[in-house]
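*Asks:* generate a structure from the sequence data that follows.
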Amino acid sequence: MPAITLSKGANASVTHNVPTATTITVGFSWHVVQSNGPATEVVPCAIACGQDGLAVTAQHVVYFNQMLSPDEAVSYEPDGSLPGGDVEQIEVDLQRIPSNVMSIALILYVNPDLRQPGTFDSVRDCVVRVLDRAGSEVIRYPVEAADLGATSAVVAGELYRRQNEWKFRAIGQGFAGGVADVAQNFGFEL
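*Replies:* As a prediction, the model looks like this:
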């Protein structure tokens, strides 16, 4: 079955499209246009949020320096030879997500430690994918270039609960202030 391709603002049911899935993978891919300056380093992260839309705790922000949520439901998969052209992946064990987690925000940001201030201006072909356990693409969201550009962080998408169902929403909301703006928006400290 071909993957569902979403546009900004659209959503699709993960539960319906992967009915037997207990674990899914969120894959991120992009290309960086080379320049004479420092290369832009894009970093994905996942933020497990409560009913209020804020991070449950700072330990529920999963990225390369904090690779596992406290409940072990969300994990950052180190890069390497990832399937399907993904540059980075985050794995989500839907059965382990505690009942107080209502959504998982999927973020991409330009690493401020590598390049100041750094933006998505040189990033092309940014895609977020939901994969089943076998690695088959189920849902795809090509993040629109207009939602990247001069921003340095973007909420690319969101996994969220709707009654007994998990869904994926294509968001594409950019932040000019980068990961600091993301932290403020989701209520955690860097």
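*Asks:* all contacts plus neighbour counts: C-alpha atoms, from now on.
*Replies:* Fine.
*Asks:* distance of F175 from S35?
*Replies:* Remark: distance between F175 and S35 (CA to CA, to the nearest Å) = 23 Å.
*Asks:* likewise S7?
*Replies:* In terms of CA to CA, S7 sits 30 Å off from S35.
*Asks:* quick one: contacts of the helix ranked longest in the chain?
*Replies:* If you go by DSSP state H, the chain has its longest helix at helix 178-186. Residues outside helix 178-186 that contact it (CA atoms under 8 Å, 6 or more residues apart in numbering) are 49, 53-55, 109-110, 151-154, 175, 189-190.
*Asks:* just those residues: which are in strands?
*Replies:* The strands, defined by DSSP state E, take in C49, Y109, V110, A153, V154, F175 from those.
*Asks:* and the contacts of stretch 39-56?
*Replies:* 28, 32, 60-64, 74, 76, 88-90, 100-111, 114-115, 118-120, 122-123, 185-188.
*Asks:* span of stretch 158-171 from start to end?
*Replies:* Start-to-end, stretch 158-171 (CA to CA) is 7 Å.
*Asks:* that older thread, with neighbour count and distance to V42 added, can I get the contacts of helix 178-186 in a markdown table?
*Replies:* Formatted as a markdown table, these follow (neighbours: other CA atoms under 10 Å; distance: CA to CA, whole Å):
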| residue | neighbour count | distance to V42 |
| --- | --- | --- |
| C49 | 22 | 22 |
| G53 | 17 | 24 |
| L54 | 22 | 23 |
| A55 | 24 | 21 |
| Y109 | 26 | 6 |
| V110 | 24 | 5 |
| T151 | 21 | 12 |
| S152 | 25 | 9 |
| A153 | 31 | 9 |
| V154 | 26 | 11 |
| F175 | 21 | 14 |
| E189 | 10 | 20 |
| L190 | 10 | 17 |
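*Asks:* this one next, for a side-by-side:
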Amino acid sequence: MAVNLSKGGRINLEKEAPGLQSVLLGLGWDVKKTDGIDFDLDASVLMLDANDKAIGEGGFIFYNSPTSTCGSVIHQGDNRSGAGDGDDETITVEFSKIPENVMKMMIAVTIHDADSRNQNFGQVDNAFIRVANHKSNEDIARYDLTEDYSTETSLIFGELYRKDGEWRFAAKGDGFAGGLSAYLAIFGIES
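*Replies:* Now for the predicted structure:
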């Protein structure tokens, strides 16, 4: 049974699922009624070192660069509409392939062309991230984002991080305006 987390909640993945080797990150959302302009939300993972700086372009995984250089993180494809129930986009992470210098992985969702389309996360409902055992697809943790993000165009849904040699997950819900380029700049990548 999955642990339901609130914003800021943390869980030790290996204690909840002993022998865990890889996870599936399922991200989902629904769009409220809008003026008819399609929403395109994009999930991504950014690998960080101990100083919270990106390890380089090979550590930024998204629909247009779906596999990390080390092969540990694989984006399973872009869903351009968010239609349907369940996961809209999924990403797999294989822990044994993660380089030692990677201490965190930020899992974010950004709204494509949000500024030109006048869109923000205030127009998105039922956003969530779930962390599942990739082998069994059994949920380990889930975080439902419930705040009203009326100006934010990018949201960090969660974070995988290494502590005491074990992988953990933190529910974040940190939002900001400025889209993908502003999000990447925080961690030292200029787009």
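*Asks:* was I right to think L68 of the first structure contacts I90?
*Replies:* No - L68 of the first structure lies out of contact with I90 (CA atoms under 8 Å); the separation is 9.7 Å.
*Asks:* settle it for me: which of the two has more neighbours?
*Replies:* More crowded of L68 of the first structure and I90, by other CA atoms under 10 Å: I90, with 23 against 20.
*Asks:* wait, that one sits on G27?
*Replies:* Yes - the pair I90 of the first structure / G27 is scored as a contact, 6.6 Å apart, by CA under 8 Å.
*Asks:* quick revisit: which of the contacts of stretch 39-56 of the first structure fall in strands?
*Replies:* 28, 32, 61-62, 74, 76, 88-90, 103-110, 123.
*Asks:* ok, now which ones touch the nearest residue to Q95 of the first structure once chain neighbours are set aside?
*Replies:* Nearest non-adjacent residue to Q95 of the first structure, counting by CA to CA, 6 or more residues apart in numbering: T22, 5.9 Å away. Neighbouring residues of T22 of the first structure by CA under 8 Å, 6+ apart: D93, L94, Q95.
*Asks:* and the closest residue to I4 of the first structure other than its chain neighbours, what does it touch?
*Replies:* By the measure of CA to CA, 6+ apart, the closest residue to I4 of the first structure outside its immediate chain neighbours is I139, 4.7 Å from it. The contact partners of I139 of the first structure, by CA under 8 Å, 6+ apart, come to A3, I4, T5, L6, A12, R129, V130, L131.
*Asks:* and the residue of the first structure positioned farthest from its centre, how far is that from S122 of the first structure?
*Replies:* Seen from the C-alpha centroid of the first structure, the residue lying at the greatest distance (CA atoms, centre = their mean) is N36, 28.5 Å away. With distances taken as CA to CA, N36 of the first structure is found 12 Å from S122 of the first structure.
*Asks:* and the helices in the first structure?
*Replies:* Using DSSP H, helices in the first structure cover 14-17, 178-186.
*Asks:* which residue in the second structure aligns with the residue nearest to I4 of the first structure?
*Replies:* The alignment partner of I139 of the first structure in the second structure, by TM-score structural alignment, is A141.
*Asks:* do G174 of the first structure as well
*Replies:* Checking TM-score structural alignment: G174 of the first structure goes with G175.
*Asks:* neighbours of its match, how many?
*Replies:* 22.
*Asks:* wait, what's in contact with it?
*Replies:* Y149, E152, T153, S154, L155, I156.
*Asks:* quick one on the thing from earlier: who's more crowded, S7 and S35 of the first structure?
*Replies:* Between S7 of the first structure and S35, S7 has the larger neighbour count (other CA under 10 Å), namely 15 against 9.
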